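J.: Need a 3D model of the sequence below.
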Amino acid sequence: MTWAKELEELRAREALAEQMGGADKVARQHGRGKMDARARLAALCDEGSFREIGKIAGSAKYDANGDLQSVTPAPFLFGKALINGRPVVATADDFTIRGGAADAGIARKMVQAEMMAHQLKLPIIRMIDGTGGGGSVKTLEQIGATYIPAVPGWGDVVTNLDTVPVVALALGPTAGLGAARTVASHYSIMVKGLSQIFAAGPAVVDGLGEAYKGGAANHEEAKEALGGSAIHTRNGVVDDEVASEAEAFARARHFLSFMPEYVGQPARRSACDDPADRREEALLSLVPRDPKQVYSMRRGMEMLFDTGTVFEIGKHWGRAAITAFARLDGWPVCVIASDPSYLGGSWEAKTSEKVERFVKLADQFRLPIVHLVDNPGFMIGREAELAGTIRYGVNAMNAIYRATVPLASIVLRRAYGIAGSAMSNAERYQYRYCWPSGDWGSLPIAGGLEVAYKAELEAADDPQALLEEIRERLAKVTSPFRSAERFNVEDIIDPRDTRPMLCEFAGLAWRRLGAD
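T.: Reported below is the predicted structural model:
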């Protein structure tokens, strides 16, 4: 006597689960240019590594004899998988079943996925496509009552943010809980033209009396106008925008390659064939002699870090600072770099918020920080004051002072005011190098000469000649070598020596962090 009959039923139920919402709904999903949930899991994870949990869970119908007639699978899939050969929890919403709404699902599946991540210390990837919330207005009539909102398992979501890397991919319209699950992550991605995020969708907004803005002609345009990637990757809600689902999967895998599997585990060093002592001649001319001329900090980063390893995140918001992961002699590091091509590199509110978040991420996952500095200060003016720039700026500075991971700063050019002092924690050992192009102080001298020497200039026979004489005199006083004489800066280096110095820093930093 065997259990062949029961195994036959199990296989039949598994086959029903693999049909998802049915052929028509799956075809409709593909017709929208979207992959289905099972295809997404196969594309994201290492080949053949996904082991599904709770595959046959769903809503079943039985005939009068108690025999199975049909099963509607739960619209949420999860399981253990490998990414880059390392174990993860992989999840995917199934939009082909009631648009991924939780009222068609089994809440315990989502809760168990989140629990699995932090209790087994596994990174979790959420592929979000749908509301994932409490259902529609019709649901209330079916229940027969309304209820005070609560999210089952949200405590596990919060615990994961403190415990393991969390990646969220918005792969369709995500509203309510789906939007919240996207934002509750360490790294998030939207697909241009395919993903939208809303606190509530266009129909709800319209129902509340707020007409669609931007003259949207149809529902699809309304969704994009209300919550498309052009909005949320510019306001800091989501980190990155990509052109396709395949690119989203690739970026998720790349992000995880820099991360440890859980807080407290060291991240891994990669094999590196880029010489640590490589010296780039082009660094000599990277910073222009004209202080008003901009240059490409990203070009400088490509020359300083291991070839091809710079992985920028949050490119479209807080643009005065570049935040990226990179490697030095194979060691992973977090990079903050001024971007003089945007607002001259001045930190406004959004840039400060971006720096604060990135520093906290680096400190949480124990990744050393490299700060490439060309910062003329906090943004000034009425708009900057209205945005609360000083509060966000001080929060960023506080994050740098609270960080306990090793930090190295390279001063390429400007470091002025409070924002300039936020390059590192001045009360700790300063692992810092400055280029000969360094220019620093409490405020830019060039902008204050006419005020500081107003009386002398008004009394001069030739005010312009006197002004030039004062400029020339002060240029000698503000030489970075004068600061080095007093050990106000530790070392001025040849820019070509920057990579070898940073590789040395990375090795010492990871020695302190306890890497093998």
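J.: contacts, neighbours, all on C-alpha from now
T.: OK.
J.: Identify the residues contacting Ala271.
T.: Remark: with contacts taken as CA atoms under 8 Å, 6 or more residues apart in numbering, Ala271 is in contact with Gly330.
J.: Second chain to compare with the first, below:
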Amino acid sequence: MSWEPEIDELEHRRVLAEQMGGTERVERQHRAGRLTVRERIESLLDRGSFREIGSLAGKAQYDAEGQLSGFTPANCVFGRGKVMRRPVVVSGDDFTVAGGSADAAIWDKFKMAETMAREYRMPLIRLVEGSGGGGSVRSIEKTGFANLPGGLGGQSGGLHLCCATLAAVPVVGLALGPVAGLGAARVSVSHLSIMVREKAQVFVAGPPVVEKLGEKRTKEELGGHAIQLAAGTIDMAADDEEEAFALTRRFLSYLPDSVWELPPRGPCRDSPNRACDELAAIVPRDPRHAYLMRRVIDRVVDRGSFFEMGPAFGRSVITGLARLDGWPVALMAGDPLHSGGAWTAASAQKIMRFVDLAETFHLPVVHLVDCPGFVVGLEAEKAGTMRHAVRALAAIHQSTVPWCSVLIRNVYGVGGGAHQPQTHHVMRFAWPSGRWGSLPMEGGIEAAYRAELAEAEDPDARRAEITARLERLRSPFRTAEAFGVDEIIDPRDTRRLLCEFAGIAAPLRKAGETRFSIRP
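T.: Below is the predicted model:
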């Protein structure tokens, strides 16, 4: 006697599960310009690679004879698959079932995705749409009592698992529609967070809750991409879901599958010895004039390899992943177009998280330095700049990965001094345009020579005389004579030297868990 009846029922149940919330709700999802969770998984993963887990989980209805009469699948779809032939775990919210709310969730599915990714050492991709939290207030009526978050028998949302996953494997969180509460947390507690412009919004609580507190806002005004990118809650925005998936694939290409492996070397069709004449004149002689640091980055890394992260947050510092002769590196640089490259509270937070990412996944760091120090003034003090800055300093000095700094222009104060960790040997080069000291001369002369300037018959002439004298003394060549800087280089040689650094650093990378991992 065969098991054909049960096999037929298995297929029937799978068909019901794949119908998600039903034809009407699927059409509503499409009318809103969004894919369904199953369409997303199919678009993200290599064709035919998805292996679902828990496909039959949900709420079934039975007739008087005990026969299946209806089925509503759980609104979490998860399993394993491949991205560019590399195994991953993917977990997605089904907005067509209860709007992605936890009212219809089976929590073990969310949690198993986190545990499976961590223990089987596979990157995790979260496709988030909905609240994903403790459910609406209607859940009280269903259960007969109020859930104590994190209490006995209650749901913590699995955020402790999310944090543990961060220390083990690459995690990408994608906001693909309205995302609130725990759903927003699940997007943010990741190494890279992405949202889709106009289609996705991210907030602690949505407009109905906020309005009850006296603030009437639309979803876009409250949690649209313009808000969340500038706030640093979300790293990147995509024009559509396909672009979001492409960004996900590209990000993962720089990283190992887990901390127990090393970042893979990619192909390189760009000569490591390529020189760029433009770099010899890219920094203006007038220190009041800015230049395009992103142009410097593009000229020294493998062509087209720079993947910028968080471009709208902490804008005085640029961070991203790149390749040098095929080797993946973490690259950060000061941006003189914003606050002159000085560290703000936001840029310090950005640096800390980025250095933690490099440490977690064994990425050598390249730092293109242009930092006149920390921003100053009342607003900087009110933002707690010093507190955030010293946290970034701690991350830098705690890092153990190979590190190479190129001093492009300004290196001043405590911020400038953090251009490299002081705990291990670092390769460091300086361009002839380098300017450094405890304080910039602009303003510093007023403080150091106040009495002399006050006594001068012509303070402006005396100030000019002092400035000219100090300018001669602070030449980078004077510092090199005292072996106060490792080596001054022709800017056109920068790519060649950085590629050499990447090759030398590659065998020094060590797989395994780090002493500390990324702080979300």
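J.: could you list every residue that touches the residue mapped onto Val210 of structure 2 from structure 1?
T.: With TM-score structural alignment as the criterion, Val210 of structure 2 lines up with Val205 in structure 1. Counting by CA under 8 Å, 6+ apart, Val205 of structure 1 makes contact with 211-212.
J.: and Val205 of structure 1, helix, strand or coil?
T.: Following DSSP: H, G, I helix; E, B strand; the rest coil, the label given to Val205 of structure 1 is helix.
J.: Please, where are all the strands along the stretch 101-250 of structure 1?
T.: For the stretch 101-250 of structure 1, applying DSSP state E, counting those that start in this stretch gives strands covering 124-128, 166-170, 173-175, 187-191, 196-198, 240-242.
J.: of all these, which lies closest to Ala211 of structure 1?
T.: Judged by CA to CA, the one of the strands of the stretch 101-250 of structure 1 that comes nearest to Ala211 of structure 1 is strand 196-198, at 15.1 Å.
J.: can you tell me the mean distance of the closest one from structure 2 after alignment?
T.: Its matched residues in structure 2 lie on average 1.4 Å from strand 196-198 of structure 1 after superposition (mean CA distance after the TM-score superposition for structure 1).
J.: which residues in structure 2 does stretch 500-510 of structure 1 match up with?
T.: With TM-score structural alignment as the criterion, stretch 500-510 of structure 1 aligns to 496-506.
J.: Could you list the buried residues of that stretch?
T.: For stretch 496-506 of structure 2, a neighbour-count test (16 or more other CA atoms under 10 Å) marks 496-499, 501-502, 505-506 as buried.
J.: tell me which residues in stretch 419-435 of structure 1 are buried?
T.: 419-425, 431-435.
J.: which one among these gets closest to Ala150 of structure 1?
T.: Looking across these and measuring by CA to CA, the closest to Ala150 of structure 1 is Ala422, at 40.1 Å.
J.: now the residue nearest to the spatial centre of structure 2, nearest residue through space, not along the chain?
T.: Compute the mean C-alpha point of structure 2, and by CA atoms, centre = their mean the closest residue is Leu192, 3.8 Å away. In this structure, Leu192 of structure 2 finds its nearest non-sequential neighbour in Val172, 5.0 Å apart by CA to CA, 6 or more residues apart in numbering.
J.: need the contact list for whatever residue of structure 1 lines up with the one you found.
T.: In structure 1, Val172 of structure 2 lines up with Val167, judged by TM-score structural alignment. Val167 of structure 1 makes contact with 123-126, 185-188, 252, according to CA under 8 Å, 6+ apart.
J.: Relative to Phe245 of structure 2, how far out is the residue nearest to Leu192 of structure 2?
T.: 10 Å (CA to CA, to the nearest Å).
J.: Likewise for Arg469 of structure 2?
T.: 57 Å.
J.: Kindly report the same for Ser193 of structure 2.
T.: Using CA to CA, Ser193 of structure 2 is found at 12 Å from Phe245 of structure 2.
J.: Of those two, which one has the most company?
T.: Ser193 (26 against 21; other CA atoms under 10 Å).
J.: Pull the contacting residues for Ile492 of structure 1.
T.: Ile492 of structure 1 makes contact with 433-436, 480-481, 484, according to CA under 8 Å, 6+ apart.
J.: among those, which are in strands?
T.: Per DSSP state E, strands hold the following members of the contacts of Ile492 of structure 1: 433-434.
J.: Pick the one among the contacts of Ile492 of structure 1 closest to Asp329 of structure 1.
T.: Tyr433 (18.6 Å).
J.: That closest one -> structure 2?
T.: Counting by TM-score structural alignment, Tyr433 of structure 1 lines up with Phe429 in structure 2.
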